[in-house]
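Engineer: With the input below, show me the fold.
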Amino acid sequence: MTEAPLVLGEGPLRPEDVVSVAYGRRIVLGRAARERMLASRAVLEGALARGDAVYGLTTGVGAIKTISVAPEAQAEFQVRLLRAHRVGHGELAPPPFVRAVMAVRAAGLAVGVAGVRPDLAEAFCTALDSPVTPRVHQLGSIGQADLSQLAEIGLALIGYGEDGAALAATGYSPIVLQPREAHAIVCANSYSMGVACLGLHRADLALRALDVSAATSLEALCGNVDAMHPAVAAVRPHRGVAETVERLHKLLRGGGLLTGARRPRMLQDPLAFKVVPQTHGAARAALGHCRDNLEVELASSGDSPIVLAEEDRAISTGNHDITPVAIGLDYARLGLAQAVTIAGERVQKLLDGSFTGLTTGLRPDPGSPDDGLAIVANGAASLAAEARLLAQPVTLEQPTSGIAAGIEDRITNAPTAARRLHDMAGLAIRLAAVELICAAQAIDLRGITGELGEGTLRAYQATRRSIPVATPEAADGDIDALQSWLTSDELP
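Structural biologist: Purely as a prediction, here's the structure:
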């Protein structure tokens, strides 16, 4: 069944809405949004007719905010503003990133305080129907409005350059910008927000995958499931802990560990096994905080100036500062890093016979000189290290206070924070796949397949569909397929 189009103006935009548009859902401008935009546009046109000084409408922007834009220069100024802000560098963003950006910017305009015509929001929506996605460079924004990325999209929307021609060739009609509209295109944090929504979605998947790999490792270790007792969350109810305990119980349900039919090997397991509820709970809390801030931002306008229809004027604001989201993204990565760290440690413990009571490297033949899975530890440590490096906060970094003649003396680095969350979550999912490979091998060596829980049995079976039992003669298997399963709807 084809998903119904997302209608802007019928309710707040949610992160999952942005994800759905990024992967192909249609988006259209609703009637209420259109009416709000027409009302604010009328106010701005009145200011223009009176000759009021309005930033980005009758003046230049940034360091040239004191220079007036003459009425006869408005059409040319719109194009020049977009060209001047096209300063991107680095790799091109994947098409889903760009589609997410376009959806977020259309939604921001639909709030109805930017003073632009509905036509501009509809241009974003119509362009999203095209099979052509504008090329956007990943680097160039410092997180005080994603000027460079949005300028590249804006130029495509007006039919400028190769991307504009490619878009127009699909039947899209380039928009002719009116006063203020070029500035309205770039004056937003839509790249940061779009990528943040995709990063949060991927991080949620990663944490669910780590729940599965952690529960399967508990089975493999014959761990003590008392540490997952519901009382753990009841007597210390930090956000996310109860949800994690419930999820672990669901995965282990029906298995020998949870029923008590299989006794734990040790009274006290290593912390990487014992503190999964607390650690994953903290990660869930961090991701939840990030989601809260994204939802506020998605339902808001980050424009400056904003039109106050009831006062018949436009005012300059600091709403382009995205500090709450940037800090939330840093917090999300720090939380996820804790779950990644203990996953990496569980891999090391599963490969160490002193903790499992099995062979080093989980070799099927104790007398074999073969390494077994021992060297898997290196790859796991590399993944965990890379992820932790991506978790380092970026909101404290201030490369210069001299941008725009010293006006932009405070930055957030929100786009970097968002990209790093997305990348880090991908590493976490890969690490969960590595952990499952080790856990499945230990389960086979113990011969306890028939004693697994409902969810951990499904994880074991999915692993064995892609990865054979490790022997000196066995093929390596397809870890990419296992990684894909960890992000699929089949995940328990």
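
Engineer: Could you use CA atoms for every contact and neighbour count after this?
Structural biologist: Fine.

Engineer: Strands of this structure, start to end?
Structural biologist: Along the chain, counting by DSSP state E, strands occupy 6-8, 27-29, 89-92, 137-139, 306-308, 313-315.

Engineer: Which elements pack onto the first one?
Structural biologist: Read that as strand 6-8. Applying 3 or more CA pairs under 8 Å, 6 or more residues apart in numbering; DSSP states H and E, we find strand 6-8 packed against strand 27-29.

Engineer: mind listing what's buried in the strand it packs on?
Structural biologist: Buried positions in strand 27-29, judged by neighbour count with 16 or more other CA atoms under 10 Å: 27, 28, 29.

Engineer: just checking, residue 113 touches residue 40?
Structural biologist: Yes. Using CA atoms under 8 Å, residue 113 is in contact with residue 40, at 5.9 Å.

Engineer: Next, show the common contact partners of those two.
Structural biologist: By CA atoms under 8 Å, 6 or more residues apart in numbering, residue 113 and residue 40 have these common neighbours: 307, 308.

Engineer: follow-up on the earlier one: now, of the strands of the chain, which is deepest in the fold?
Structural biologist: strand 27-29 (a mean of 23; mean count of other CA atoms under 10 Å).

Engineer: chain center to that one: distance?
Structural biologist: Here the centre of strand 27-29 is set off from its chain's centre by 23 Å, with CA atoms, centre = their mean, to the nearest Å.

Engineer: which other helices and strands contact that strand?
Structural biologist: Here strand 27-29 touches strand 6-8, helix 118-128, going by 3+ CA pairs under 8 Å, 6+ apart.

Engineer: Could you also give me the structure for this next sequence, so I can compare it with the first?
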Amino acid sequence: MLSAASGGVLRAVLVDGSSLTVDDVAEVAFGKARVEIAIGVQERVEEARRAIVELTESGAVVYGVTTGFGALASHRVSPREACLLQRNLILSHSTGVGRELPKEAVRAMMLVRLNTLAKGYSGVRYRVLELLAEALNRDLVPVVPEKGSVGASGDLAPLSHMALALMGEGEAYWRGRRVRGEELKKALRELGGPLELSYKEGLALNNGTPATAGLACLLIHEGQAVAELADLALAMTMEALLCSTDPLNSRLHELRPHRGQAESAKLARAFLAGSCLVGSSSKPMLREMGLSLAELVELEGSPEGTRVRLSSRLLSALGVSSAQLAEAITLKTGIRAHAEGKYSLGLVCPVSEARELLSEMDFTRAELGRVQDAYSIRCAPVVHGALREALSFARRIVEVEINSVSDNPVIMPDSREVLSGANFHGQPLALALDTLAIALTYVSLISERRVFRLLDPALNRGLPPFLIEGSGLKTGLMITQYTAAALASESKVLAHPASADTIPTSANQEDHVSMSMTAALKARKILENTKTVLAIELLNASQAISLRLEAAGLSESCLGAGTKAAYSYIGELLGLPIREDRPYSRDIIRVRETLPEILDAARGKLAD
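Structural biologist: Okay, here's the model as predicted:
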């Protein structure tokens, strides 16, 4: 998993207990950085260790060190049994079930645990930190089931499975294989293990929020890319539907200065820079595309005045029917016009007058009756911006959490005090993750609505029904919207806040819990759903653009800087335009799997 670009040395993330960032965690989790324990950490850790050794061996009553756990806290444990207590803790708390957490999520959890121990208030030996660092740098990854945490006393089950593997008792991935038993212990010996737990070390490893916090780091890191992908999908849909760019105008967002919506509008503008398919509602459309009305019509006399034969290029370029164009001409000139067929209309005036009238005529979106686009277009910067605000809120909460002491009790080395509190309780994380889950759901819902508009012939401004020529015999991309709707609706169900729930545990000693890990797992599923919905929008928007350009006789040069790059990438990937029905799930999956490359292609063309 660990890899350096171009054979170079991996960047080192310094573990000092106070400066870890969300992006640091993501880089280490995905094997793009190694860890290095900062100078000064060992001294802090060993001072706290001396304190816990003195307290334990003097017979002091210390929760979880010389007592049982939870509802068993009143049970005293002798110093000679204190190490066995820690081993039993990890064995008994390894109760996780369900699917395995992804390797990157486990690595994120390990790094967060390492950083919290580096603060020097947990009472562990320094070799515990060294083993965690070696496991990260050598890519030994414990097998950790995803279910079993209620978010207080922290993430007990997942963290216990992590510790179990470091003890040589569980399972782990090592050099591409799943290992256990003697094979695992042999691997651990290469790293300075296996770990034989001493006073408080089991509790320091399995108590706290690192599993939730690690997942949260990955969600925030990937969520930022989702926010940008949403803006790219919006921009491409706007081009396909010949939309107004007025909702992206920076002056609008200055008057309601939520940072998220301003950033969303700015990025969409950047993706669309130079596009001739979009523009202000008051800006003439044909001139922008390099087209002339006079060149796209033929005139002939009729008993009523003039018959105007319309080219399909004209109607596609304007995104109108002959009836809509006739109404626009009537309103613009005062001369009555009426549709006579799909590609013809009548003007109640002589041919000579009609020729002069049409020679310089152009139309704005407003003149074609499109003063405003639908909410799924017009409100998108606000909705996408709300995701950015949720990401910002979550990042602030999470970056405090991953640089905090979250196990219990806390050892105060200077005074030799032991403070029992609740830094393990995951409520701040649960609330932030639920907020992020809801914001991601909004993005999938508004994206699905744009997919619907692209496919519906009553809404897609002259494109073929379900984005395929010969619809009827062919179904086209119709059912891709069903998939988007299914995923968006599933996310609505999952968006119910986990943080609104609690359930008593440990004989009512632990009578309020946060469900933070549940919030993280739900948010992860919603993130994946949202990525797929956006992939479906990108697929439909790209097919729509290809049909629009072809019908209007325009080239890719009409597209925006970023949208052209994304369209070219997707077009080459899928062989657009699609002309015959095929299993579209393959197209969805191919776009979904290449979302990072599509976004990079679009970003790479943006002006500084």
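
Engineer: What is the corresponding segment of structure 1 for the helix or strand containing residue 355 of structure 2?
Structural biologist: Using DSSP states H and E, residue 355 of structure 2 sits in helix 351-359. Counting by TM-score structural alignment, helix 351-359 of structure 2 falls onto no part of structure 1.

Engineer: quick one: buried residues of that helix?
Structural biologist: Using 16+ other CA under 10 Å as the test for burial, helix 351-359 of structure 2 gives 351, 354, 355, 358.

Engineer: before we move on, back to that, format the strands of structure 1 as a markdown table; extra columns: distance to residue 464 of structure 1.
Structural biologist: Listed next are these as a markdown table, based on distance: least, CA to CA, whole Å:
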| stretch | distance to residue 464 of structure 1 |
| --- | --- |
| strand 6-8 | 40 |
| strand 27-29 | 41 |
| strand 89-92 | 36 |
| strand 137-139 | 38 |
| strand 306-308 | 57 |
| strand 313-315 | 62 |
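
Engineer: The ones you listed: which one's closest to residue 124 of structure 1?
Structural biologist: Among the strands of structure 1, strand 27-29 comes nearest to residue 124 of structure 1, with 9.0 Å by CA to CA.

Engineer: Can you state the mean residue-to-residue distance of the closest one versus structure 2?
Structural biologist: Its aligned residues in structure 2 lie a mean 2.2 Å from strand 27-29 of structure 1 after superposition (mean CA distance after the TM-score superposition for structure 1).

Engineer: Then stretch 324-342 of structure 1?
Structural biologist: Mean for stretch 324-342 of structure 1 is 0.9 Å (mean CA distance after the TM-score superposition for structure 1).

Engineer: what's that stretch in contact with?
Structural biologist: Stretch 324-342 of structure 1 is contacted from outside by 196, 203, 207, 210, 272-273, 276, 279-280, 282-287, 289-290, 293-294, 297, 384, 387-388, 390-395, 412-414, 417-418, 420-421, 424-425, 428, 431, using CA under 8 Å, 6+ apart.

Engineer: cool, and stretch 74-82 of structure 2?
Structural biologist: With CA under 8 Å, 6+ apart as the test, stretch 74-82 of structure 2 has contacts from 56, 57, 59, 61, 65, 66, 67, 68, 85, 198, 199, 200.

Engineer: ok now do the corresponding residue of structure 1 for the first one, which residues does it touch?
Structural biologist: Right, the one you point to is residue 56 of structure 2. Aligning on TM-score structural alignment places residue 56 of structure 2 opposite residue 48 in structure 1. Listed by CA under 8 Å, 6+ apart, the contact set of residue 48 of structure 1 reads 57, 58.

Engineer: Then residue 111 of structure 1?
Structural biologist: Neighbour list for residue 111 of structure 1: 9, 33, 36, 37, 299, 300, 301 [criterion: CA under 8 Å, 6+ apart].

Engineer: Switch the helices and strands packed on strand 27-29 of structure 1 over to TSV; also include distance to residue 251 of structure 1.
Structural biologist: Converted to TSV, those look like this (distance: least, CA to CA, whole Å):
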stretch	distance to residue 251 of structure 1
strand 6-8	34
helix 118-128	40
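
Engineer: among those, which is the most enclosed?
Structural biologist: Compared across those, helix 118-128 shows the largest average neighbour count, a mean of 22 (mean count of other CA under 10 Å).

Engineer: if we can go back for a sec, can you name every helix or strand that the helix holding residue 355 of structure 2 contacts?
Structural biologist: Applying 3+ CA pairs under 8 Å, 6+ apart, one finds that helix 351-359 of structure 2 makes contact with strand 297-302, strand 305-310.

Engineer: got the residue ranges for the helices in the stretch 401-550 of structure 2?
Structural biologist: For the stretch 401-550 of structure 2, the helices defined by DSSP state H, counting those that start in this stretch occupy 427-455, 478-494, 516-552.

Engineer: And those: which comes nearest residue 254 of structure 2?
Structural biologist: Counting by CA to CA, residue 254 of structure 2 lies closest to helix 427-455 out of these; the figure is 22.1 Å.

Engineer: Next, the angle helix 478-494 makes with that closest one.
Structural biologist: For helix 427-455 of structure 2 against helix 478-494, the angle by axes from the mean of the first three to the mean of the last three CA atoms, to 10 degrees is 160 degrees.

Engineer: which other residues reach stretch 59-73 of structure 2?
Structural biologist: So stretch 59-73 of structure 2 is in contact with 55-56, 74-79, 82, 85-86, 199-200, 203, 409, 418, 420, 506-510, going by CA under 8 Å, 6+ apart.

Engineer: Swap in 6 Å and give it another go.
Structural biologist: Contact with stretch 59-73 of structure 2 is made by 75, 76, 77, 200, 506, 507, 509, as judged by CA atoms under 6 Å, 6 or more residues apart in numbering.

Engineer: in structure 2, which residue is closest to the centre?
Structural biologist: Centroid-nearest residue in structure 2: residue 223, 2.8 Å away (criterion: CA atoms, centre = their mean).

Engineer: looking at the alignment, what does it pair up with in structure 1?
Structural biologist: When structure 1 is aligned by TM-score structural alignment, residue 223 of structure 2 is paired with residue 203.
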